[in-house]
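Peer 1: below are the sequence and a predicted model; questions follow.
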Amino acid sequence: MSGMRSYGDPCGVARGLDIIGERWALLVVRDLLLGPRRFNDLLGGLPGVSPNVLSQRLRQLTEHGVVHRRDLGPPTRVHLYELTEWGRALEPILLQFGRWGSQSPQSPEGTLGIDSLLLSIKAAFDPARAPELAGSYAFHIDADTYLADVADETVQIRRGPASEPDATLTTDIGTLRAVCGQEITMAAAVKSGALRLSGDEDARRRLTDLLLAPFTPAPQPAAH
């Protein structure tokens, strides 16, 4: 398919790598986990990839049944790329891989995109905290909207409009990175006007706790 190389090994690991082992393939899947995206959106979220390589990876993933291309037709003539049901089965694998990769001793390079920031919430979510964080929360980040629903010991996050969320956060990606990176506190961002929170006080607190959980250092045991 599309000239892809094969390991020629019947092991499930090798067969999986035949499909998603090419450079950029897994990152394309990552950026589709929260919902469909247009080609230019994917290109913007993967700053190191060329349009030709991205087109090739999308074509290969589509041929293998991991990604589906949906044509919206006139007058928009826009193509949306989304994961198939089989493609979505990669989510727990990618989240676990992200947990493993975050422990790398190498210093991180580059900046986290909005999808990566929100997927960090899913990767770090503690099911035991679901009762105290339960609710529906909207994130308006630049021109994109995301909805996080916490219920039944899980958090589900998707790209798209939110209907009457309990609390809403509105900001830009730069401010969000600064807050999550602990370069500025949430309170300071709100005071400056760079970030807005709406909803009742308890819902705003739950949204804040949910957002910052992956980026809050775990308490260290007391020395004896």
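Peer 2: Here it is on my side, so go on. Small disclaimer: the values here were computed from a predicted structure and weren't measured. Numbers count the residues shown, from 1 in each chain.
Peer 1: C-alpha from now on. contacts and neighbour counts both.
Peer 2: OK.
Peer 1: which stretches of this structure form helices?
Peer 2: Using DSSP state H, the helices of the chain run over 12-20, 25-30, 39-45, 51-63, 85-88, 91-101, 114-124, 130-133, 173-180, 186-192, 201-212.
Peer 1: adding mean neighbour count and distance to residue 164, write these out as a markdown table.
Peer 2: Output for those, formatted as a markdown table (neighbours: other Cα atoms under 10 Å; distance: least, Cα to Cα, whole Å):
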| stretch | mean neighbour count | distance to residue 164 |
| --- | --- | --- |
| helix 12-20 | 14 | 38 |
| helix 25-30 | 19 | 27 |
| helix 39-45 | 15 | 26 |
| helix 51-63 | 17 | 35 |
| helix 85-88 | 15 | 27 |
| helix 91-101 | 14 | 27 |
| helix 114-124 | 19 | 20 |
| helix 130-133 | 16 | 17 |
| helix 173-180 | 18 | 22 |
| helix 186-192 | 14 | 21 |
| helix 201-212 | 18 | 12 |
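Peer 1: next, the one to line up against it:
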Amino acid sequence: MKRRDYGQYCGLARAMELVGERWALLIVRDLTVRPRRFTDLLEGLPGIPTNVLSTRLKELEQAGIIERQLAPAPQRGVQYAFTQAGHDLEPALLALGRWGATQLGEPRPGEIVTPESVTLSLRAVFDPAAAADLTASWEIRHPDYILHAVVTDGHLEAGVGPTPDKPDLAITFEPDGLPSYRALVQAAKCGLVKLEGRRTLLQTFLRVFASTEQDR
């Protein structure tokens, strides 16, 4: 499959040539959160044909955005991870995700939420100014996933899985609809979450991870 060439000497055009093909940015989204094996990417991107995933991974690897690594034990085989060029793409990806969130209406039939998409939402809405000098950790628990958000002196580390140590506050929620970040915020504001730990950190969470100015 030939990569699209716009024939323009322009940074945006070049970026679209590298990551603008169908499914490419969602693959990048998932690899932004953590390295993934081929089968992991297939599981997190239901609907993507295996040949398309193979092609996109090859294109991203040729572009120097991702690289192959040996998966750590107890996993086996090869996993895909970001190169430095891939990590440099994350701020643009977060900005695009923030803008896209403003365009979301009601969920459409068949749409899903993945742990990677919620993690990216946490990173995208994180407000460094509101978190200045803050050190706190949260664990978000849902029947389908567990996420962590750890802020150390105003710097965020968010990912899939539990916190490395016991969280300052664990937030457990079971939304009626899609288990998205928006659903988490709505449930927390309505008191429809179970809290374990420093309960006052719920309001801190809502302030630091506010999706809009009105949320703050």
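Peer 2: Yep, it's here. None of these values were measured; they are calculated from a predicted model.
Peer 1: just to revisit the earlier point, tell me which of the helices of structure 1 sits nearest to residue 141 of structure 1.
Peer 2: Distance to residue 141 of structure 1, taken as Cα to Cα, is lowest for helix 173-180 among the helices of structure 1, at 6.1 Å.
Peer 1: quick one: the closest one to helix 114-124, angle?
Peer 2: Angle, helix 173-180 of structure 1 to helix 114-124, by axes from the mean of the first three to the mean of the last three Cα atoms, to 10 degrees: 30 degrees.
Peer 1: packing partners of helix 173-180 of structure 1?
Peer 2: helix 186-192 (3 or more Cα pairs under 8 Å, 6 or more residues apart in numbering; DSSP states H and E).
Peer 1: other SSEs contacting the helix it packs on?
Peer 2: helix 173-180.
Peer 1: out of the helices of structure 1, which is closest to residue 76 of structure 1?
Peer 2: Comparing the helices of structure 1 by Cα to Cα, helix 39-45 comes nearest, at 13.7 Å.
Peer 1: in structure 2, what residues pair with the closest one?
Peer 2: Mapped onto structure 2 using TM-score structural alignment, helix 39-45 of structure 1 spans residues 38-44.
Peer 1: how far apart are the matching stretch and its match in structure 1?
Peer 2: Compared with structure 1 after the fit, stretch 38-44 of structure 2 shows a mean deviation of 1.8 Å (mean Cα distance after the TM-score superposition for structure 1).
Peer 1: how about the contacts made by the most centrally placed residue in structure 2?
Peer 2: In structure 2, the residue lying closest to the centroid (Cα atoms, centre = their mean) is residue 120, at 2.2 Å. Residue 120 of structure 2 makes contact with 29, 33, 94, 97, according to Cα atoms under 8 Å, 6 or more residues apart in numbering.
Peer 1: relative to residue 26 of structure 2, how far out is the second one?
Peer 2: Residue 33 of structure 2 is 11 Å from residue 26 of structure 2, where distance means Cα to Cα, to the nearest Å.
Peer 1: wait, which of the contacts of residue 120 of structure 2 is closest to residue 22 of structure 2?
Peer 2: residue 29 (12.9 Å).
Peer 1: my read: that closest one touches residue 118, true?
Peer 2: No - Residue 29 of structure 2 lies out of contact with residue 118 (Cα atoms under 8 Å); the separation is 10.7 Å.
Peer 1: hmm, who's touching the match of helix 39-45 of structure 1?
Peer 2: Taking Cα under 8 Å, 6+ apart as the rule, stretch 38-44 of structure 2 contacts 27, 30, 48, 50, 53, 78, 79, 80, 114.
Peer 1: and residue 160 of structure 1, which of the helices of structure 1 is closest to it?
Peer 2: Closest to residue 160 of structure 1 of the helices of structure 1, according to Cα to Cα: helix 114-124, at 12.6 Å.
Peer 1: mean distance between that closest one and structure 2 after superposition?
Peer 2: Counting by mean Cα distance after the TM-score superposition for structure 1, helix 114-124 of structure 1 comes out at 1.9 Å.
Peer 1: what angle do helix 201-212 and that helix make with each other?
Peer 2: Going by the same axes, to 10 degrees, helix 114-124 of structure 1 makes 100 degrees with helix 201-212.
Peer 1: next, the angle helix 91-101 makes with helix 114-124 of structure 1.
Peer 2: Orientation of helix 114-124 of structure 1 against helix 91-101 (the same axes, to 10 degrees) gives an angle of 90 degrees.
Peer 1: how far does helix 114-124 of structure 1 sit from its chain's centre?
Peer 2: 5 Å (Cα atoms, centre = their mean, to the nearest Å).
Peer 1: closest one of the contacts of residue 120 of structure 2 to residue 215 of structure 2?
Peer 2: Out of the contacts of residue 120 of structure 2, the member with the shortest distance to residue 215 of structure 2 (by Cα to Cα) is residue 97, at 17.4 Å.
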